[in-house]
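Participant: Prediction below, plus the sequence it came from.
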Amino acid sequence: MAQSASLTRAEVAAMIDHTLLAPDATDAAVAAAIADAQALGVLAVCVSPSMLPVRASGLVVATVAGFPSGKHHSLVKGAEARLAIDQGASEVDMVIDIGAARAGDYAAVLADVVTVREAIGDRALLKVIIESAALSDEQIVQVCQVAERAGAEFVKTSTGFHPAGGATAHAVRVMAETVGGRLGIKASGGIRTAEAAAEMIAAGATRLGLSRSREVLEGFPARARVSEGDSGSASNT
């Protein structure tokens, strides 16, 4: 737990999008997820666009577009994102056409992201899901550069639904080196422990997409630890 020891529970909570994107999610499940997010003090709650609008006092409301395959027409993604903003979302996580990226058709990826960016204007923050586990390092670099050119505020590793896998510290590191702090980096997909979350943050993640936020946060101390040479004491609970 050495990596997570320097991070407090509140610091990590401020980076979390508490996420419920299961296809069988009910209104009751979404309400419960929002209540959990509020109790945990996380930054945001991310739900499917069909579940909007929601009441989520004190939370940023995020949603997805073109999720999870990315194989939606760009105009459909744009319309989905715009409707979500009209229904109260203030952040949109869009999935690119992964096949276009794998084929090296970065012009198509650029047009895809630009279409969504133009559809929502400056009314919402745009995160671009690149499905990093399905891409080579060079493809990750190219797609991150495209997302920046298109005006996105974040690049995001994964949907969590792709058979190739979810977030890895290596992919986050490549993404961080590419965008150089100009864009945020959201690590999402398969992050289930405090150790994994701390590893992503150390690699450069500035936001975490988690469905098991409580379990992850319980692995971080409530207060900052103090060294033996410091006076006083601090709780590690």
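Facilitator: Cool, got the structure. Predicted model only: the values in this text are computed from it and were never measured.

Participant: from here on, contacts and neighbour counts on C-alpha atoms
Facilitator: Fine.

Participant: Now do the end-to-end distance for stretch 56-70.
Facilitator: Taking CA to CA, to the nearest Å, the first and last residues of stretch 56-70 lie 27 Å apart.

Participant: another one to put next to it:
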Amino acid sequence: MDIAKYIDHTLLKSSATDQDIKTLCEDALTYKFYAVCVNSFYVSFVKQLLKGTDIKVCATIGFPLGAVTTQTKVFETKMAVEQGAEEIDMVLNIGMLKSNDFDLVFEDIKQVKAACGDTASLKVIFEISELTDAQIIKACTLSIAANADFIKTSTGFSSSGATLEAVALMKKTAAGKAKVKASGGIRDLETALQFIEAGADRIGTSSGVAIVEAYNAQ
């Protein structure tokens, strides 16, 4: 297993400086992570730093609440893609899912997917700490119907992050029609391996360096 290829090396703190982002990209170059995940403001900067490599640039959209209009998410997505984002991690409209406004949630995802064009893949962030199992299943089915490429557990900014139970449920519900990204609270090798075993195809973490170093030290 090349565990580095499971990792989206992530820095989403609002206080992140350009030097912090530069260090993030230097880490990615050293450890050969699959992607670097940043707020959309930093996409063009990261794209330049990673120029000539196969490391993907991932941008968050509607982050971290998801409670902006679809038009806002679409505009942010188009800008991110134009500036070089190859993966888009959008936050699902959690309040509307909990309000059972499934048409709105579906359309929200569908329009962001369309804004990705043929250039970028789409991950939909659920924020599982706010949802029941039934709502997680519904979020999965809506995301798949809207042609999302990944379903993702958490932003890392809520009361808790990924759980093994939620990842297993998402994997089962997706049934191969979408991949699963686990994020939020994954800070060490043992935990990362548990999530991969549970079905995660990608791991979002700010602890990628420690995870890969621990793996290589085995």
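Facilitator: Looks like it arrived, so ask away. Everything numeric here is computed off the predicted structure, so don't read it as measured data.

Participant: Which stretch of structure 1 lines up against stretch 60-80 of structure 2?
Facilitator: Residues 64-84 of structure 1 are where stretch 60-80 of structure 2 aligns, taking TM-score structural alignment as the criterion.

Participant: err, stretch 108-125 of structure 2, not the other one
Facilitator: On the basis of TM-score structural alignment, stretch 108-125 of structure 2 is assigned to residues 112-129 in structure 1.

Participant: who's in contact with the matching stretch?
Facilitator: The set of residues external to stretch 112-129 of structure 1 that reach it, using CA atoms under 8 Å, 6 or more residues apart in numbering, is 74-75, 77-79, 81-82, 85, 89-97, 147, 150-159.

Participant: Could you do stretch 33-46 of structure 1 as well?
Facilitator: If you take CA under 8 Å, 6+ apart as the criterion, stretch 33-46 of structure 1 is touched by 10, 13-21, 56-64, 214.

Participant: Verify the contact between residue 146 of structure 1 and residue 106 for me.
Facilitator: Yes - between residue 146 of structure 1 and residue 106 a contact is recorded at 7.1 Å, counting by CA atoms under 8 Å.

Participant: ok, those two, which is more surrounded?
Facilitator: Set side by side, residue 146 of structure 1 and residue 106 give different neighbour counts by other CA atoms under 10 Å, the larger being at residue 146 (21 against 18).

Participant: counterpart of that one in structure 2?
Facilitator: The criterion is TM-score structural alignment: under it, residue 146 of structure 1 has residue 142 as its aligned partner in structure 2.

Participant: Can you give me every residue that contacts the nearest residue to its match once chain neighbours are set aside?
Facilitator: Nearest in space to residue 142 of structure 2, with sequence neighbours left out and distances taken as CA to CA, 6 or more residues apart in numbering, is residue 106 at 5.5 Å. With contact set as CA under 8 Å, 6+ apart, residue 106 of structure 2 has these partners: 142, 143, 145, 146.

Participant: Most neighbours of all those, which one?
Facilitator: Counting by other CA under 10 Å, residue 143 has the largest number of neighbours within those, with 30 neighbours.

Participant: mind checking which helix or strand that residue is in?
Facilitator: According to DSSP states H and E, residue 143 of structure 2 maps onto helix 133-145.

Participant: Show me which positions of that helix end up buried.
Facilitator: Residues of helix 133-145 of structure 2 classed as buried under the neighbour-count rule (16 or more other CA atoms under 10 Å) are 135, 136, 137, 138, 139, 140, 141, 142, 143, 144.
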